[in-house]
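Participant: Coordinates only, no sequence provided:
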């Protein structure tokens, strides 16, 4: 019952109390202490008249107040069942009976009239008691509902139906006490969906919610006790493993959890492959309080996320690694402001002629204290915190400036290949941003090649529309790391792309006689059927180069030719290579 309800009820009860007090004063005044001067019959007649006057007013006010409170509460959804309406009807019936009894008193028989009026008093008093009791119960029930809602709402995750972080904390506290008594360890497993933020940005929050529901259902269906699965928030889930015989048993459970997502998740008529990173902490060795055990499992999980799709058990040195990561994230923001980033360039070589036909721009971070950092140490952080957008735009601008500078220095025009991140690909008016950079730098669009990954094309219609806008600018488009994703080959022919880049993982063991050779041959043949060029990444020896030439692969890049070269050294390297080619 809110404040307005309470004031309304208080006013009604106050009026009722006033009427009762007035009756009491009048009756005691009119009845002498010796009992003479006023007969019982006249006193009862006087009381009946008083009841029919003041009582009716009190009834009207009380009933109006009750109805107002009941309707107000029902509208706001605070009274879940209309249990209050029958009570009001019953009270009105009691009041009606009281008034009828007063009306039929004939005054001919004092004893009969006395009985009738006393009955009227009884019915009316019963009505008042029932009404006031109903108001009290309404208030009590509502307060109980409010308390229960406040208590239970956080305990169950609304999206997935799993128990929430709060319930995990309570359950973990109880299980830790039990484990200590039984001298049996327990494990806390935290799981996080790899690249979930990128997926969410690419396919939308509605898709992200559906994915979380599918993940939670798969976890619930494949663990021994579904009541020990929790959603911590975001894309993070938890599992309690009780009565452990050894830590290896929990690690085996972590491997099984990762294996659950080897099979794709079907959503909206399409299949999506995801991976998870898993962190474990153990009671009592990794923490003897709830917060510390959760913190250490979280630390282990973030250690696993560095490489993705793996699990890690907590080790004390991980805490320092996590702290370093937080400092690195803070340093990244300063690096963008003070232009601490630089580009290195890896050549793309035409395998038929041996000529340099392009370069791929690769970002490096010249950290003031840590030195030159490769992209693997900071790009994942920028993807998570959104800094990939300003960093990606800086890379595009710097790469186009550099290519234009080489052309003005007399070098033959070559293609500048730049990777787009998932967030960039989904960025509003991407084509307009790229066109602005081309106009700003003066670089002809045909010398810019944009690299996307298969995962960016999961939303097929969006990918086709965005790629068409980019192609309209006159730029080249290639699909990087081809063969590692799960895009449908049926859609590939609909994408307006120019080239497929074979991932280095297939090139490394190309000459070992395994399946990699068949995969490379198949990709190359398919690309040629679709009138697409092929570039092989990660070429390191003559045998690989010979195999690729035999399969008519057009271009290659890798350490066989050179490592990525800084801009100030590339021009001299290029001239030297051109003379010896």
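Facilitator: Cool, the structure landed. Bear in mind that the values here come from a model prediction, so they are computed numbers and not experimental data.

Participant: CA only for contacts and neighbour counts going forward, please
Facilitator: OK.

Participant: Now do the strands in the stretch 401-550 of the chain.
Facilitator: Taking DSSP state E, counting those that start in this stretch as the test, the strands found in the stretch 401-550 of the chain are 415-419, 448-453, 476-482, 499-502, 533-537.

Participant: Go through those strands and name the closest to residue 358.
Facilitator: strand 415-419 (4.3 Å; C-alpha to C-alpha).

Participant: Let's have the strands of the stretch 401-550 of the chain in TSV, adding distance to residue 252.
Facilitator: What follows is the strands of the stretch 401-550 of the chain, written out as TSV (distance: least, C-alpha to C-alpha, whole Å):
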stretch	distance to residue 252
strand 415-419	37
strand 448-453	33
strand 476-482	31
strand 499-502	34
strand 533-537	35
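
Participant: How many neighbouring residues does residue 225 have?
Facilitator: Around residue 225 there are 12 other residues, counting by other C-alpha atoms under 10 Å.

Participant: Apologies, that question was intended for residue 218.
Facilitator: Under the neighbour criterion other C-alpha under 10 Å, residue 218 is assigned a count of 15.

Participant: Second structure follows, compare the two:
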């Protein structure tokens, strides 16, 4: 044989062990590196400290004392070696060929079982050769099963196995370790700009950087795409964990060299700690992912430790999202209507439809609670479509009850605005209810126009269908004057944040006055939100604002209550300002 082979022979029968040694010398000659150990406890120490190609264990020992870990036989030693990882093939040597030992050999994962008095150099060499071949084949399978094929790091399956074992050891030894979830921010841009091959090369170099930053006992796994998980076990407190995270961030901040490119990328890192956060493997992974989600919400190169209170908040949100889904299926949502009036006369010009949730246990739930949660899922699109149809149905009912045509403004989320289905939904509703498009006003936020090209396309389609557009909460978001010039907007709504402090805050007075002047110069209809006092109304009248909305004129109300409210206010008709077409 060209390559040397290192074998550990464990047995306490010197004569028999010498015979086995002669067989090995006959088979391997100078390529043999043999270590002989005659004591089970000593064998355990040698196995833990050194590396061998194969183990030959005698099954029975003459010693009668009970060794640690209950190691009394060769099978016990094989079991112990397997459970402590990195075990090469084991061949058991026995004085007899009994069925019980044969069965036990398979249970303990021993490669072969040879009877000493039937042994010679040929049989022993063949058994060793076959055991090594099977072992190498098994290692290749394990590589496929437990390693990421691109980076050669642990995969998720292997990560969980290692974590479970580390938890067992740490519970016994009162250990401390951290589970670190890591994400390469905006990695998709690397793929898009430089190609997928360059992206793969970047991930491989990233794996090497992480290996350099971590200690030899740390486990690094690639979870999925550009996400990695590190189990850092040789640390003693949170400061040490933070130092490791900072070391990783700094390494990537220097730039990753790929061929002729130097790529600088930021990271988001989430950390959960054993035992303070949890002593359960699934929870630790789950909690580190929660912390990672929080880090992603910050600027790049952010690191967050798991926070129990934040997790409670997230759990409550998840439960509430499930309740929202149930509420949608059980039709617990309805529209309330708040009038928008001509500011001088108080005459109702149109109404805003506001979604409300009649929760069976919690009562009327504020939209400030459920709308942000809906926006995290497709529920916001579903309920946006529902709102348009419910508004059309209510408009039709009011006409049948003798009310004049009162347009209804429906709030549309930024997600639904660019979903590609909005115009189709509106056209379907208009057709189904045989309505004129003038019945509907769409209220959008400034964020809906962040993608200018997409917004222009949607607004053009809506105007072609005869739909008016109102921009809600103006002055609190994107606030680019460019889109006021570029897009065909009908109504500008001044946010209640400015209106609420009118005549009390000089800056809010100035901002409100400037918005009104801007809107009038662009020939937009102006609506002031949150008008609650006559003083605020007087200020707005003096600055020539067109319309107002707020508790001074009417709270959000059910459809039937609005009919009563309208009948009380319909005599206020004066010189009404038309909404800009």
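Facilitator: Looks like it came in fine. In this text the structure is predicted, and so the values were computed from the model without any measurement.

Participant: Give me the TM-score for this pair.
Facilitator: TM-score of the superposed chains, computed with TM-score structural alignment, normalised by the length of structure 1, equals 0.54; 398 aligned residues with a C-alpha RMSD of 5.5 Å.

Participant: returning to what we had before: I'd like the strands of the stretch 401-550 of structure 1 as a markdown table, with mean neighbour count and distance to residue 322 of structure 1 appended.
Facilitator: Shown next, in a markdown table, are the strands of the stretch 401-550 of structure 1 (neighbours: other C-alpha atoms under 10 Å; distance: least, C-alpha to C-alpha, whole Å):
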| stretch | mean neighbour count | distance to residue 322 of structure 1 |
| --- | --- | --- |
| strand 415-419 | 24 | 28 |
| strand 448-453 | 22 | 29 |
| strand 476-482 | 23 | 29 |
| strand 499-502 | 24 | 34 |
| strand 533-537 | 24 | 32 |
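
Participant: Now do the residue most central in space within structure 1 against residue 329 of structure 1, distance only.
Facilitator: Central residue check for structure 1 by C-alpha atoms, centre = their mean: the C-alpha nearest the mean position is that of residue 234, 3.4 Å away. According to C-alpha to C-alpha, to the nearest Å, residue 234 of structure 1 and residue 329 of structure 1 sit 20 Å apart.

Participant: ok, back up a step: to residue 111 of structure 1, which of the strands of the stretch 401-550 of structure 1 lies closest?
Facilitator: Closest of the strands of the stretch 401-550 of structure 1 to residue 111 of structure 1 is strand 448-453, at 100.8 Å (criterion: C-alpha to C-alpha).

Participant: Structure 2: which residue goes with residue 446 of structure 1?
Facilitator: Counting by TM-score structural alignment, residue 446 of structure 1 lines up with residue 438 in structure 2.

Participant: pretty sure that match contacts residue 464?
Facilitator: No. Look at residue 438 of structure 2 against residue 464 with C-alpha atoms under 8 Å: they stay out of range, at 11.7 Å.

Participant: In terms of neighbours, single out the busier of the two.
Facilitator: For residue 438 of structure 2 and residue 464, the more surrounded residue by other C-alpha under 10 Å is residue 438, and the numbers stand at 16 against 10.

Participant: gap between that one and residue 408 of structure 2?
Facilitator: Going from residue 438 of structure 2 to residue 408 of structure 2 by C-alpha to C-alpha gives 9 Å.

Participant: quick one, strands of the stretch 151-300 of structure 1?
Facilitator: According to DSSP E, counting those that start in this stretch, the strands that the stretch 151-300 of structure 1 contains are 163-164, 186-193, 229-233, 236-241, 265-267, 270-272, 276-283.
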